[in-house]
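Undergrad: Here is my input, please return the structure:
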Amino acid sequence: MFSLSPVVRTLLILNVLVFFVTNDSIIEQFGLHSFLSDQFNPIQLLTHMFLHSGFSHIFSNMIGLIVFGPMLEQFWGPRRFTFFYFFCGIGAALLFSGVSYYEMHSVYETVQDYRLDPNFDTFSAFMDQHASSYYDRLVPFIENFKNNPTDSKNIQDSLAIVNRIYTNQVNEPMVGASGAIFGVIMAFGLMFPNTQLFLLFPPIPIKAKYLVMFYGAYEIYSGVYRSQSDNVAHFAHIGGMLFAFILVKYWNSQRKTFY
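TA: Coordinates of the predicted model:
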């Protein structure tokens, strides 16, 4: 049985309660949208942390919280742990949003160019570079457009498709406490590096510092080489770990400062 500390227990209860009342409308309103989206609201930098897309999503995050969070809260105290949790979560959201802005701005410029000169070759290149996950469902249209590249209807339909794909991508919200949780995991590895943890898959013991190194390397690789079908916000995970590393190192350098 896990021994839950006060802040961890409160965060767990809040996340579970919100999960049971979450619907598509709430996710659209309070999930984190791109800075380029008309639906972006600064409050989403905070509210997205209490939303989850499914049972497995919230289950994995809350397991991370109740396994690694209590020791940190007991070591730091409730106030410092609470600050740390939200610092990592919001920091993760900012890094994710920055990367998303860079990626989506590139898509936006491609869409703008296509609006000025719509043709099959450019459409095909757009699909390959920015929308390969849509390819299978658009095969009939793509074949028709390829065989009839000057047909005005195909050109107009291609413009509508490109605009719709861009709108779907820029308005897709990011949800979850993963950034904060990965920050908690990073801090645990930094504060208690030689603590032995027993993994379920595979069922072997591993020191906390090696687990953190594995997670970090995996998330960096997955973020850089992320496929379009991968809906995991890897850069949010990286952001949580990065902000955790910075804050823990800062606190360790200020040993005379206490909450």
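Undergrad: going forward, measure contacts and count neighbours with C-alpha atoms only.
TA: Noted.
Undergrad: which residues touch the most centrally placed residue in the chain?
TA: By C-alpha atoms, centre = their mean, the chain has its centre lying nearest to Ala233, at 2.7 Å. Listed by C-alpha atoms under 8 Å, 6 or more residues apart in numbering, the contact partners of Ala233 are Phe96, Met174, Gly223.
Undergrad: again, 7 Å this time
TA: Taking C-alpha atoms under 7 Å, 6 or more residues apart in numbering, we find Ala233 in contact with no residue.
Undergrad: what about it, distance to Phe96?
TA: From Ala233 across to Phe96, the span is 7 Å (C-alpha to C-alpha, to the nearest Å).
Undergrad: Contacts only, for Glu172.
TA: His33.
Undergrad: How about Phe188?
TA: Contacts of Phe188 by C-alpha under 7 Å, 6+ apart are Phe68, Leu72.
Undergrad: burial of Gln44, as a residue count?
TA: 21 (other C-alpha atoms under 10 Å).
Undergrad: does it really touch Ser34, like I thought?
TA: No - using C-alpha atoms under 7 Å, Gln44 is not in contact with Ser34; the gap is 10.2 Å.
Undergrad: Any buried residues in stretch 244-253, and which?
TA: For stretch 244-253, the neighbour count (16 or more other C-alpha atoms under 10 Å) marks Ala244, Phe245, Leu247, Val248 as buried.
Undergrad: now the biggest helix by length in the chain: how far from the chain's centre is it?
TA: Counting residues, the longest helix found in the chain (DSSP state H) is helix 78-116. Centre-to-centre, helix 78-116 and its host chain are 9 Å apart (C-alpha atoms, centre = their mean, to the nearest Å).
Undergrad: One more sequence to fold, the one below, so I can look at both together:
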Amino acid sequence: MGGLTEGVKHLLIINVLLFIGVYLYGDQLYEWLALWFFEHPNFRWWQVVSHMFMHGGVMHIVFNMYALWAFGTPLERVWGRNKFLFFYFSAGFGAALLHTGVNYYFVNEGLNAIIGSGISEKEIFDIVSQGKYSPSWYNMASKDTIDSFLSAFNTPAVGASGAIYGILVAFAFMYSEAELMLIFLPIPIKAKYFVPLLILGDLIFGFTNVNTGIAHFAHVGGALVGFIIMWYWKKNQFNQNRWDR
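TA: Next up is the predicted model:
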């Protein structure tokens, strides 16, 4: 892949610095910069951007930063810095939007069940935002409904994965015949098959609501926006020279 391109290099630096910062300043930085549900007391508007630079553990940041370097570098070499960063952040915003939309569905499903007992929406949010809940809620709806409600409201999203999925889609568009491998499945697979398989896996886990600790619909959102942008650019023969490097 050669040396680091400018955009990728700066993204790597910011991600690593904030990862170190979380260990130095603890939960406060995590609380400020992770993406909370928009009705949670911890939500701030800048989290739509800042969550892309936060990570939940060493392996999380290692895999994301490796993917950013491996797949982002060849794209930036072709596109230039500004076009690459536009694409990267667009995919990240798409990831946040779909993730929040899915959480909105789960929160409202739980709310509608609990409000039926006479308790107000504000009272419910006050209880849940403190990390608490009432065992009686499980008598008003299924366990999955209540658990999904609690998780959607109280679990912040972190990571560059949504933007990375957009990058993967773009890589598959531009280098469809390149052969890629999964660590746990060391079989070469062409990018045009590899990336859709990854997205299919996220869709399956997302729709079956399996608790994997991964924001699967954020991945799908990043991939979807990446696909839309690539399709539009290809269809309209996007003029790369319009972007300053």
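Undergrad: circling back to that earlier point, which strands or helices does the longest helix of the first structure pack on?
TA: If you count contacts as 3 or more C-alpha pairs under 7 Å, 6 or more residues apart in numbering; DSSP states H and E, helix 78-116 of the first structure packs onto helix 44-47, helix 152-170, helix 178-191, helix 234-253.
Undergrad: got the angle for that helix vs helix 178-191?
TA: For helix 78-116 of the first structure against helix 178-191, the angle by axes from the mean of the first three to the mean of the last three C-alpha atoms, to 10 degrees is 130 degrees.
Undergrad: Pull up the aligned stretch in the second structure for stretch 99-107 of the first structure.
TA: Using TM-score structural alignment, the residues of the second structure aligned to stretch 99-107 of the first structure are 102-110.
Undergrad: next one: stretch 61-68 of the first structure
TA: By TM-score structural alignment, stretch 61-68 of the first structure lines up with residues 64-71 in the second structure.
Undergrad: List the buried residues for the matching stretch?
TA: Those would be Asn64, Met65, Ala67, Leu68, Trp69, Ala70, Phe71, for stretch 64-71 of the second structure by 16+ other C-alpha under 10 Å.
Undergrad: Inside helices: which ones of these?
TA: Counting by DSSP H, these contribute Asn64, Met65, Ala67, Leu68, Trp69, Ala70, Phe71 to helices.
Undergrad: Just give the nearest non-adjacent residue to the fourth one, would you?
TA: Computed as C-alpha to C-alpha, 6 or more residues apart in numbering, the closest residue to Leu68 of the second structure that is not its neighbour in sequence is Ile164, at 6.3 Å.
Undergrad: neighbours of the equivalent of that neighbour over in the first structure, just the number please.
TA: Aligned by TM-score structural alignment, Ile164 of the second structure pairs with Ile181 of the first structure. Counted by other C-alpha under 10 Å, the residues lying close to Ile181 of the first structure total 29.
Undergrad: Ile181 of the first structure and Leu247 of the first structure, how far apart?
TA: For Ile181 of the first structure, the distance to Leu247 of the first structure - C-alpha to C-alpha - is 15 Å.
Undergrad: now swap in Ser97 of the first structure and tell me
TA: 20 Å.
Undergrad: Tell me if I am right that Ile206 of the first structure is in a helix.
TA: No - read with DSSP: H, G, I helix; E, B strand; the rest coil, Ile206 of the first structure is strand and lies in no helix.
Undergrad: Let me see the contact set for the corresponding residue of the second structure for it.
TA: Alignment note (TM-score structural alignment): Ile206 of the first structure maps to Ile189 of the second structure. When contacts are counted by C-alpha under 7 Å, 6+ apart, Ile189 of the second structure is found next to Glu179, Leu180, Met181.
Undergrad: Inside strands: which ones of those residues?
TA: Glu179, Leu180, Met181 (DSSP state E).
Undergrad: Give me the nearest residue to the first one, chain neighbours excluded.
TA: Once its chain neighbours are removed from consideration, Glu179 of the second structure has its nearest residue in Lys190; the separation is 4.3 Å (C-alpha to C-alpha, 6+ apart).
Undergrad: Tell me, how many residues neighbour the one you found?
TA: Neighbours around Lys190 of the second structure, by other C-alpha under 10 Å: 16.
Undergrad: Contact partners for it?
TA: Ser176, Glu177, Ala178, Glu179, Leu180.
Undergrad: what comes up buried for stretch 39-57 of the second structure?
TA: In stretch 39-57 of the second structure, counting by 16+ other C-alpha under 10 Å, buried: 40, 42-44, 47-55.
Undergrad: who's in contact with that stretch?
TA: So stretch 39-57 of the second structure is in contact with 14-15, 18-19, 31, 33-37, 61, 92-93, 96, 129, 153, 157-160, going by C-alpha under 7 Å, 6+ apart.
Undergrad: switch the cut-off to 8 Å
TA: 14-15, 18-19, 30-38, 61, 89, 92-93, 96, 125, 129, 153-154, 157-161, 163.
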